[in-house]
Every structure is written in C-alpha cells, then in structure tokens.
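# below is the sequence, then the predicted model.
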Amino acid sequence: MADPKQEQRDAFRADDPAGGPLTTDQGVTVDHTDDSLTAGERGPTLMEDFHFREKLTRFDHERIPERVVHARGAGAYGYFQPYESCAEFTRAAFLQDPSERTPVFVRFSTVQGPRGSADTVRDVRGFATKFYTSEGNYDLVGNNFPVFFIQDGIKFPDFVHAVKMEPHNEIPTGASAHDTLWDFVSLQPETLHTIMWLMSDRAIPRSYRMMQGFGVHTFRFVNAQGRGTFVKFHWKPKLGVHSLVWDEAQEAQGRDPDFNRRDLWDTIEAGIYPEWELGVQLVPEEDEHSFDFDLLDATKIIPEELVPLRPIGRMVLNRNPDNFFAETEQVAFHTANVVPGIDFTNDPLLQARNFSYLDTQLLRLGGPNFAQIPVNRPVAPVRTNQRDGFHQSKIHRGTNYSPNSLGGGCPALADPDTPAFRHLTERVDGHKIRKRSPSFDDHYTQPAMFWHSMSDWEKQHIVDAFRFELGKVNAMQVRERTVEQLSRVDHGLASAVAEGIGVAPPPRQETPRPAPSPALSFENNKGDGSITTRMVAVLVSDGVDAGQAEAVRGALTAQGAIVEMIAPRDGEVAGAGGAALAVDRALPTVASVLYDAVLLPSGGLGSGDPLADDAALRFVENAYRHGKAIGALGASVPALAGLLPETVTVASNGGDPVADRGVVTCAEPTAPGEGFARAFAEAIGAHRHWDRPSLRR
C-alpha cells in the first residue's frame, strides 16, 4: 500500500539531490571553500568574497528559538492502523478502515530542560503524534502522565516560570529539585496529583518504547449523526511499561546523556520497530456528571475500573528522520489541529493550549507558513486564500478572497454533503465571571488513590524521590508547607518524607482513602514478558568458555534480545580452548545502568575469580541492587555466590538451572541447555526483582 507521506517525502528529496559539486545558495558552483579571498597571502579578507559572506551569514542565522518547554526531543515516522471501524462514535476517516495505514510522526521529549540537557532526568515526557490523514493533519499532543499540574491555562506561565531554571543563576538544568517549583507546588494543591506521578518511577522511563502516552484532556468524538461522546486517549506500549530507578537515571546522565534518544534510533535502525496500542475511554454525553470529579479537570483521571479502555488501533514507528533539524526540530504540533469527527470540550487548560501552540509556532518557525515545511505538510490537498508572509514557498495564482466570481468561486466552500469539519452543536451560556466550578475543588482524593495503588517498592521509590527533591530546597518553610500538603494525601507518606528532610512530621488528620486503581501500578503493566530489545551484557575475558557464551547469546538473540560481549579491553579475547571471541564494548566505556541483565559465563572475566576486577564487581553489584536479572554458569557460580546474600539460592551441582528472585545459575561447566536460557529469559522479561535481600556489603 502506497504511503502518501513517503511519496511526498521522495518528491521533496528529488528537489535536493545529494550528488554534484558544491554550490552557493544561488546555484553557483564552488571549487574552494577552505580559504577566504584576501589581498595577498597574509592580507585582509575582501568583502567581494560572496561565498565567504554567504557561508558565514547563513551560519550566524541557522539557529532558531528552541521550544520554551519540550525543547529536548527525539522523533520517528511510522503508521497507525485501526482494528475496526469506529463509525459508531466518530466519523474521523482514519478510524474507519482496518486495512488503511495512516502515516504518523511522533516526537518524544522532556519538559523542563533545554536542548542540551540529558534524557534521563526526572521529568514529564512529551508524547506528541501527528497523523497525516486524508482529511488533514490531526495532532494528538500528550504526555506520559494522564494528568497535568494545573487546571486553568492562565496559570501556565506561572507554572513554567516556577519549574524552569531559577532566573538568577539558571540552575538547575533539566531538573525539578529546587525552591521555586516546590514553592509553587506547596501553594497550589491542584498540582499534587501530577506531583505524585512525577515522584514515581513514571518520570524516569527505561525507554520511549516502554512508555505510556496520554491525551491528558477530555476530548469529544462526533459521529456522522452529530452525536458526541467524551473520550480520553491512551497509548500503551507493546513491550510493557518500564522505568529506570533513580540511581540508574543519575549515572546514565554521565555515561550516556542521549540514553533514550539513542535507544529509539538504534532499535529502529536495527529493524526492531516500537509499537503502541491506542485505547480510548468513552463516556456518553449524558453521563458527563456521573463521577465524583469533573471530566473537564485536567488534573484528574477516569479510573479504568470505572471506564475500561477500549483498544481501537495500533501504531508502529519504522523510520528514523533524515535530518534532525528539518524534521524533529521543525515539527509543529498544535492541540487545535483536529479533523472531522474529533472536537474539543470546555476544559479551560485545553482552551489555553489551543491558543498558545499556534502562537508559539509563529515565533519559532518564522511566520505563518510553517505548515509548508515538509514534516508539517498535510497529505490532504490544501486550498486557502492565505497568501504571502515569511517563507512562502508556493506561487499562487488567481484571487485570494471569498466569495469571488473572478476566480470562478474557487476555492469553493464544501457543500452540506461533504465531510467538512463541523463543531458539535451545543448550547453554551453563562455570566462572564472569573471563578472556577466547585467540581474542580477536590485536590487530594486522586493523589491518595495513586498512592494507595502503588506496590510497596513503588511507594518506597516515591518517598525517596520526595526526600531527594525537597532535600535540595533551601527554604525550610517550603519543605514544611509541602509536607503539610502531603499529609492531606496520606499521613504515612508525609511522615516518611518529613523524617528524611529534617522537618517535623505533621499531626495526623483525616485523609481520603479511595479504592486503589490497579492499572496505575507498574506491577500490572509489565507487558507479555517478552525480552525483545532487552539489553544483555555478557562479561568476558581471556579464558572464558567462548562456546558457552555464544550459545547463550544465540538463544537470547533468537527471542529478540540484544546481547553484547563486554571485556576489559576492546578487540578480541581468547577463549578457554583458544577460540577468539569478538568484543562489542570495553568495560570502562559502559555500566550496568545501560543494560537490562548481566551474564557471567564460565571463566567470566578470567579463569580465576570473575569478580576480581573492580569494574566487573561494580557492574554485577549494581545490577543486583537495581533488581535486574543476573545469570552465572560453571566456574562463575561460586564467585557470584560469594557476593550474594546467603538467602539467595544458587546451583551447586548438576545441569539443571536454579532461579531465585531473578538470579539464575547453572553449575554445569559445558554449554548450557535450553532450560538455562529459558529461565534466564523469564527473569529478564520480568524486568525487575524487588523482593531480593540486600547485598552482604
């Protein structure tokens, strides 16, 4: 099936051939670009050197303003395909035919930091999808949290000013552990629900491919009969929802600040395409007021136990951009880019975004013609009466007003039977007033629901996150005020946080105790146990059982894992039988935080103790502390056993594998059988094993 976006892309490339000699912007061929034109070999540069002037001028002006928020991002192309016709509740053409694939471009991003910040900071992640539909571009501009910090867009400048770097010293970069944010949070309890998400491991995703996405707002579907249905959008990754832990996130910033960006790029280049399922929560218009919260409140979710998700299609990302600036940096999303069958609600935050996004693109991209940039260009025909402006690339003919007779009435308005966009007809009236509805007033029940939905290890990570963030706040009154707000969510949470940041625990008070929502916990979003794209490090050195290492690599690779041989040096290592084993990466250049599991084959890092090397010891220790799968074979088993707590069981003899809380061992010194590979893959597929005892040291 032809991809209209690819056809458009190929046509654009045809106008920009890569071959041929270097030219100026005017097409004049250039044969020398290393030296300026001067008066003599050591004389002054001459202003008549038009090539020098053009080259330098273009360089001086090639940067554009970065996004105020979501500046740091990565993107990819792909397609969306519905499972079945959704005509029952929407007339949107791209949601009708299960055989039709709609091209998409997706941009993932962090929020707070500038373009040069790291990927693995604790932050909200943007998840914006541009659908190039036959009826025009539709932008689903969301985040990896289903809720936002504020309820009304008039607070958006205040929130962003508070969360960004402090104005006097522009510190911290890409982080939220500072006074101004927490001052704002402690004075605005509506932020608490999103703050709970921010302090959870949801804020440090393992990869973009293992991250949920949400439309945040309540939108409307409108069907062909003009009937509206409230809708919430959810992207669910095929690989499950997984995260880093804070210790890993911090080290990854130093080891590889492009950790998430590189992961997305490398897996697509390798032909391992990320996939998400699009689900919707549908609420009939007559049930708008059936909940104990307001559907128009962007700080609230609809628990899936009240309105289950309905899967309606899948998205696959299968192509990396050709040029980061031209595509990922210049892509322009806008919440008001909708198509027939999708409409807005009166959510006050959504209304503000509908204004702000367009206003932002006009500045960033130099004027109103940014939709002509290839990554923003619709595949649907564009016929408007808009002309001129900066960077107009079209040569228009004829009239530019409507109605007209001189241009034959073109472009003509759609007739009543044409599927044009029509807003849902509804009655709206009321007094002009600056006052929020009382239905927006409950700021504590849903944060409490989130807290009580977490497993014990998730709760501990949230407490640790609050302690870290508030521990960097200098103003003690801000710490105290934040803890007081947390006490209205849960007294145990507030007391645990207070103990770690040096403030008095608040007095016990009545707090909400809503029913938990199991869908909010990582424990219920692990995916199907697949190890596809999981990174496995095999620690090797001279004397390793090369055949054994290769056998395990083959078994794991066959299941989709990416297995790398890690040695103290690059090049090759000599196996126990003399066979050479190619090294993928040198141990000093990597760390366990970059991998999902580690294997010690027999011989490991030498014929003696495979953990005698300090770097290898840290590698395995950190993998254990971070709950990752660890495997050991043959002579490496006793060495690993000496590191682990006595309560962790390891194999002592025979060829059968022993698996205990993600530690998989086999004492058989020869090539492992299918049983070991199967048990090790199962441990990797569980992602984390938080029920382990602490290490001996």
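Thanks, I have the structure now.
# drop to CA atoms for contacts and neighbour counts, all remaining ones
Noted.
# which helix or strand contains Y401?
With elements delineated by DSSP states H and E, Y401 resides in a region that no helix or strand encompasses.
# and what of H193?
Under DSSP H and E, the secondary-structure element containing H193 is helix 192-199.
# got a list of contacts for that helix?
122-124, 145, 147-149, 185, 203, 299-300, 443-444, 446-447, 450-451, 461-463, 465-466 (Cα atoms under 8 Å, 6 or more residues apart in numbering).
# can you check stretch 35-42 too?
With Cα under 8 Å, 6+ apart as the test, stretch 35-42 has contacts from P44, T45, L46, D49, F52.
# got the buried residues for it?
Neighbour-count burial for stretch 35-42 flags S36, L37 (criterion: 16 or more other Cα atoms under 10 Å).
# tell me the gap between it and the middle of its chain.
If you compare the mean C-alpha spot of stretch 35-42 with that of the full chain, they lie 51 Å apart, counting by Cα atoms, centre = their mean, to the nearest Å.
# if we can go back for a sec, tabulate the contacts of stretch 35-42 in a markdown table, adding columns for secondary structure and neighbour count.
Listed next are those as a markdown table, based on DSSP: H, G, I helix; E, B strand; the rest coil; neighbours: other Cα atoms under 10 Å:
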| residue | secondary structure | neighbour count |
| --- | --- | --- |
| P44 | coil | 11 |
| T45 | strand | 15 |
| L46 | coil | 13 |
| D49 | coil | 12 |
| F52 | helix | 19 |
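# tell me if D322 really is in a strand.
No: D322 is assigned coil when assessed by DSSP: H, G, I helix; E, B strand; the rest coil, not a strand.
# which helix or strand contains I684?
Secondary structure from DSSP H and E places I684 in helix 674-685.
# grab the most central residue of this protein for me.
Taking Cα atoms, centre = their mean as the criterion, Y208 is the residue nearest the geometric centre of the chain, at 4.0 Å.
# how about that one, nearest residue that isn't a chain neighbour?
With Cα to Cα, 6 or more residues apart in numbering as the criterion, Y208 has its nearest non-adjacent residue at 6.3 Å, and that residue is N260.
# report the contact partners of that neighbour.
D119, T120, R206, S207, Y208.
# what's the closest of these to R364?
Using Cα to Cα, D119 is the member of the contacts of N260 that lies nearest R364, at 22.4 Å.
# can you pull the contacts of that closest one?
If you count contacts by Cα under 8 Å, 6+ apart, D119 has them with R72, T110, Q253, P257, D258, F259, N260, R261.
# which ones among these are found in helices?
Among those, DSSP state H puts Q253, F259, N260, R261 in helices.
# dump these into CSV; add distance to H217 as well.
Below are those laid out as CSV (distance: Cα to Cα, whole Å):
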residue, distance to H217
Q253, 32
F259, 29
N260, 26
R261, 27
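# try it against this one:
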Amino acid sequence: MHVTVQETGPLTTEAGAPVADNQNSEQAGIGGPVLVQDQSLLEKLAHFNRERIPERIVHARGAGAYGTFTVTADVTKYTRAEFLSEVGKQTEVFLRFSTVAGNLGSADAVRDPRGFALKFYTEDGNYDLVGNNTPVFFIKDAIKFPDFIHTQKRDPYSGSQEADNVWDFWGLSPESTHQVTWLFGDRGIPATYRHMNGYGSHTYQWNNEAGEAFWVKYHFKTDQGIKNLTAEEAAKLAGEDPDSHQRDLRTAIERGEFPTWTVQVQIMPAAEAADYRFNPFDLTKVWPHEDYPPIEIGKLELNRNPENIFAEVEQSIFSPAHFVPGIGPSPDKMLQGRLFAYGDAHRYRVGINADHLPVNRPHATEARTNSRDGFLYDGRHGRAKNYEPNSFGGPAQTGRPLWQPIPLAGRTGAHEAPSHTEDNDFVQAGNLYRLMSEDEKTRLIDNLAGFIAQVSRDDIAERAIENFRQADEDYGKRLEAAVQALRG
C-alpha cells in the first residue's frame, strides 16, 4: 500500500533515517522468516517493550493540568518567597490529581484520598507542594508508611486488597481514626477533581526578610463547590467510565470552564508551637480555625491541558524537598521522611535526570548544577566545569539558607513526638463526627460497616469499632450495631 508523504516529512527511524515500508517487515523471500536486519522492526518492538516506566507505588492513577497562581494579599511580613512578593503577581503551575491506593489502570470514582500535587515554576526554582484532598493523614511517622501502604495494596497470598489487613492495621493504629472518618464520610469519593478541596496537609515554615519564622498550613478551597458521590453512584460510574475524573478535568478545560481554587493559609508564629495544646506538627490533626483563622492569599486556576499524558503527567515528579527561599520544612515526622522518599522514588522510577524533562525543569529560571551524565543526560552543560568552587565562572553558593534553623536539644534516639497537653488520637475524629448532619452520619456508618463486615476475625472487627467508640460513644454504638446486622 502506498502512503503519500505529508508536508511534515517522511516517517523516520529514531536516528532520523527515512522508513521505506512501515506496513511489512522484511522476510527471507515471500512467506519466509523475518530478517534480523530489519532494524526498523526491531527498533519499534524494542521501544514498545519499554514504553511503560515503573508506575508510582502510590498515586499511580492521575490526571494533570497547567495553570496560574495569582497573589491576592500581601504576605511579605511572613515570607520572603519571591513568587509571593506582591499582590497581582502570577506564577505558572502544574497540578497533578491522583488516587492513592489503586494501580495505573484502576478507576477514578473510588473511595480513596486524592493527591493534590502542585508545582510552582518560580523565578527562584520550582516549589513543590505535595498534599491531598484531606487536611490530615492516617499516620504521623514515616517509618510506618510502607506498612500502611502494604495493607492498602494487594495481599501477597490472595493478590487482592484484604479487609483483614486494612482493619488490622487501622485498629492497631488509633491515630488513623480521624482520617478514616474523613475517608468514609461524604467527601471520601469526590464527584470530580474540580469539585474538591486541596490541602498541603503538612506544616511548613515561612520566613521573612527579618529572619522571623512562622509555621503555616495551606488550604485550596474549590470555587466550583464541593460535590461528592455516594458509594452506589461511584460503583456505577466506575464501571461505566473508569476515566471519569480525568475526562471531566480535560473536557472542562477544553470548554473554557477553567476550574479555580481560593488559596488560604493558617499562620502560627514559631514561638507558639512549643506550648500549643497539641503537637502542631502531627499530620493526623488539624489546627482549629478559631485558633488560627485561614487567611486568603491567592487564586489558583487551571487553564491548559497537557499535550501528552505520558510525558507531562506520568513523568511529572513532585518532591516536598523542592523549596525556594522563604519556605522550608517543619519537624513533622511524616514530612521529614517524605523529603527523602519522594525524590528517591523519582530517581528510581523516571531516572536520575528526571528533573531535566520539560514538565519538571524550571520554567522561570535555569537550573545550574554540577550534576552530569546518567541515563538520558542531554549534554546541556557542554564543556562547562563540573565542580565548585572553580575559577572558570561556574555557579557559586549564595551563603543564605532557604529557611530558618530550628533550635534542637537532647539525645539522639527513636523518639516519639513531644507530648502536648491535649494530644489525643480520638478527639478530632469525634469532633468531625459531631459536626455531621444525621444523614451524613448514617452514610458514614453504612460505609464503614460495609467494609468492616468483610473482616474474617471478630477481634480485628471489635478493635476497629472500639477506636470509633473512643472518638464518640454514639459513633461506636451505631457502628457496632450496623456491623452486627451485616455479619448476622
């Protein structure tokens, strides 16, 4: 079959040589075996075998879009971050939404936290804010993270997610009670990515030109309004359209219906952390708004779709270790673990030069490092020296840290976080339950009971229920009755 060459030029091999026939492989005579000398065939097959990079262990299933962040309030008394330096200033962003536990081919409409990973392409380098659609998380120390995720993934024997594993871990980890209440409530299955909030979840440091430090939490409040799916609606949608959330985001932007979020922060002077009524760096807890009211600082808009999902969504990388001057980490033990784990995951999954890819490299400045070579290195540094200090005009250190130092004292060791007067794993879960309407409570109980009833051992089910009873007596009593009714 003859194919007319288009104006874009002929089809070529990866090395740029024209391809004469892309319909038929070379053979030793008509009907004979295929020849090894057909390098176009071998190149295509070899590349096809390698089209998929290892999927993310968590947050594998995702969608993303580009947009802008616009400053709407003066925050210079809190941070010297240049992209936050004046009202009206805009910064390009890329936001990746995701589910957490499912594989790359799983459905969007499932009960699962949603990742909310945001990359700011600032003039001082990329700033990554890696959060979720919930303000809290299941655990407070990164050393438990692999164990937790193992309970959410496939069992090594059955090959399926097992209720026994999930509830055994949650029951033995009472700090998870708050997040589990979020997850099995109405917000556990967002209707779309556009109709949910995002949160930085962790506590971060802001510091100003005077060297003063503040602890902050980020909130991204959807301007589209909160919309959720019931368990029944989600099961139907997941079966009919597994790509529902990804499709909704893409088509909304194609229609010009650009989703927006109002960006807020809670700000705590650093000196108040030590005597706050509970550990302010505990990822399983929120800061009550009456203590630290959210302050609006900006507007986030998504207005451009990726041109290639693999290149820009699958290969996008985010790390909470990507800070800029004026912003830094806190003693949050989950955050501290993630400062290493995220970058390490990207180096394994995408490669040592992942930061060079268009979606990941700085857009408003240039990366100037002495790192060289490795897979997919593009030679961008040319003949420049690869060490520092040097006397050949190479980049040099600034001498000014990005964030303020944190005072330390005591002995090294495997310590629990410092105890505060009102530290408790159940109080905030109970508060959340009591905020719910009667209908919301009923749906929460039904969702939890349906899952706990699948547990095979009575002791695991009883322990799980007891955690909710500790949060609120009515909560536990109603859940126990619902589980007993389902288990007969």
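Arrived safely, thanks for sending. Since this is a predicted model, take the numbers as computed values, not measurements.
# now, the contacts of helix 192-199 of structure 1 that are in helices?
The members of these that map onto helices under DSSP H are V185, Q446, P447, F450, W451, H461, I462, V463, A465, F466.
# just the buried ones from these, in PyMOL syntax?
Buried members of those can be picked out in PyMOL with the line below, counting by 16+ other Cα under 10 Å:
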select buried, resi 185+446+447+450+451+461+462+463+465+466
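# ok, now which ones touch Q484 of structure 2?
Q484 of structure 2 makes contact with A453, according to Cα under 8 Å, 6+ apart.
# aligned partner of it in structure 1?
Using TM-score structural alignment, the partner of Q484 of structure 2 in structure 1 is G502.
# roughly how far apart are that match and K472 of structure 1?
12 Å (Cα to Cα, to the nearest Å).
# which bit of structure 1 covers stretch 240-249 of structure 2?
Equivalent residues of stretch 240-249 of structure 2 are located at 255-264 in structure 1, counting by TM-score structural alignment.
# next one: the matching stretch to chain centre, how far?
The chain centre lies 12 Å from the centre of stretch 255-264 of structure 1; the measure is Cα atoms, centre = their mean.
# what is the end-to-end distance of that stretch?
17 Å.
# R434 of structure 2 -> structure 1?
In structure 1, the residue paired with R434 of structure 2 is H452, using TM-score structural alignment.
# pretty sure S495 of structure 1 contacts I501?
No: under the criterion of Cα atoms under 8 Å, S495 of structure 1 makes no contact with I501, lying 10.1 Å away.
# which helix or strand lies directly C-terminal to the host helix or strand of N622 of structure 1?
Per DSSP H and E, N622 of structure 1 falls inside helix 614-625. Remark: after helix 614-625 of structure 1, the chain's next helix or strand is strand 629-633, criterion DSSP H and E.
# in structure 2, which residues correspond to that following strand?
Residues of structure 2 offer no counterpart to strand 629-633 of structure 1, counting by TM-score structural alignment.
# equivalent analysis for stretch 683-694 of structure 1, please.
When structure 2 is aligned by TM-score structural alignment, stretch 683-694 of structure 1 has no counterpart there.
# any chance you could map the helices in the stretch 301-450 of structure 2?
Ranges of helices within the stretch 301-450 of structure 2 are 309, 333-349, 427-435, 438-452, based on DSSP state H, counting those that start in this stretch.
# would you turn those into a markdown table with distance to F83 of structure 2?
Output for the helices of the stretch 301-450 of structure 2, formatted as a markdown table (distance: least, Cα to Cα, whole Å):
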| stretch | distance to F83 of structure 2 |
| --- | --- |
| helix 309 | 27 |
| helix 333-349 | 22 |
| helix 427-435 | 34 |
| helix 438-452 | 40 |
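# these: which one's closest to P146 of structure 2?
Between P146 of structure 2 and the helices of the stretch 301-450 of structure 2, the tightest spacing by Cα to Cα is seen for helix 333-349, at 10.7 Å.
# show me what that closest one is in contact with.
Contacts of helix 333-349 of structure 2 from elsewhere in the structure, counted by Cα under 8 Å, 6+ apart, are 53-56, 139-143, 202, 281-283, 317-321, 329-330, 352-354.
# mean offset of that helix relative to structure 1 (after superposition)
On the superposed models, the aligned residues of structure 1 are on average 0.5 Å from helix 333-349 of structure 2, with distances taken as mean Cα distance after the TM-score superposition for structure 1.
# which residues in structure 1 does that helix match up with?
Counting by TM-score structural alignment, helix 333-349 of structure 2 corresponds to 348-364 in structure 1.
# tell me which residues in the matching stretch are buried?
For stretch 348-364 of structure 1, the buried set under the neighbour-count rule, 16+ other Cα under 10 Å, comprises P348, L349, L350, Q351, A352, R353, S356, L358, Q361, R364.
# how far off centre is that stretch?
Taking the mean C-alpha point of stretch 348-364 of structure 1 and that of its whole chain, the gap between them comes to 22 Å (Cα atoms, centre = their mean).
# buried set for stretch 99-114 of structure 2?
Buried-residue list, stretch 99-114 of structure 2, by 16+ other Cα under 10 Å: 99-104, 106-114.
# now intersect these with the strands, please.
The members of the buried residues of stretch 99-114 of structure 2 that map onto strands under DSSP state E are T99, R114.
# of the buried residues of stretch 99-114 of structure 2, which is the nearest to R277 of structure 2?
Once Cα to Cα is applied, the member of the buried residues of stretch 99-114 of structure 2 that ends up nearest R277 of structure 2 is P113, at 27.5 Å.
# OK, contacts around the counterpart of that closest one in structure 1?
In the superposition onto structure 1, P113 of structure 2 corresponds to V124 when matched by TM-score structural alignment. Taking Cα under 8 Å, 6+ apart, we find V124 of structure 1 in contact with T110, V111, N143, N144, F145, L198, A203.
# how about the strands in structure 2?
With DSSP E, the ranges of strands along structure 2 come out as 62-71, 90-99, 114-122, 125-132, 198-199, 204-207, 213-222, 260-269, 295-304, 327-328.
# output those as TSV; include the columns distance to P174 of structure 2.
Conversion of the strands of structure 2 to TSV gives the following (distance: least, Cα to Cα, whole Å):
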stretch	distance to P174 of structure 2
strand 62-71	29
strand 90-99	23
strand 114-122	22
strand 125-132	20
strand 198-199	22
strand 204-207	25
strand 213-222	23
strand 260-269	26
strand 295-304	31
strand 327-328	29
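# can you tell which of those is closest to Q6 of structure 2?
strand 295-304 (28.3 Å).
# against structure 1, where does that closest one fall?
Counting by TM-score structural alignment, strand 295-304 of structure 2 lines up with residues 310-319 of structure 1.
# ok, stretch 86-102 of structure 2 next?
Counting by TM-score structural alignment, stretch 86-102 of structure 2 corresponds to 97-113 in structure 1.
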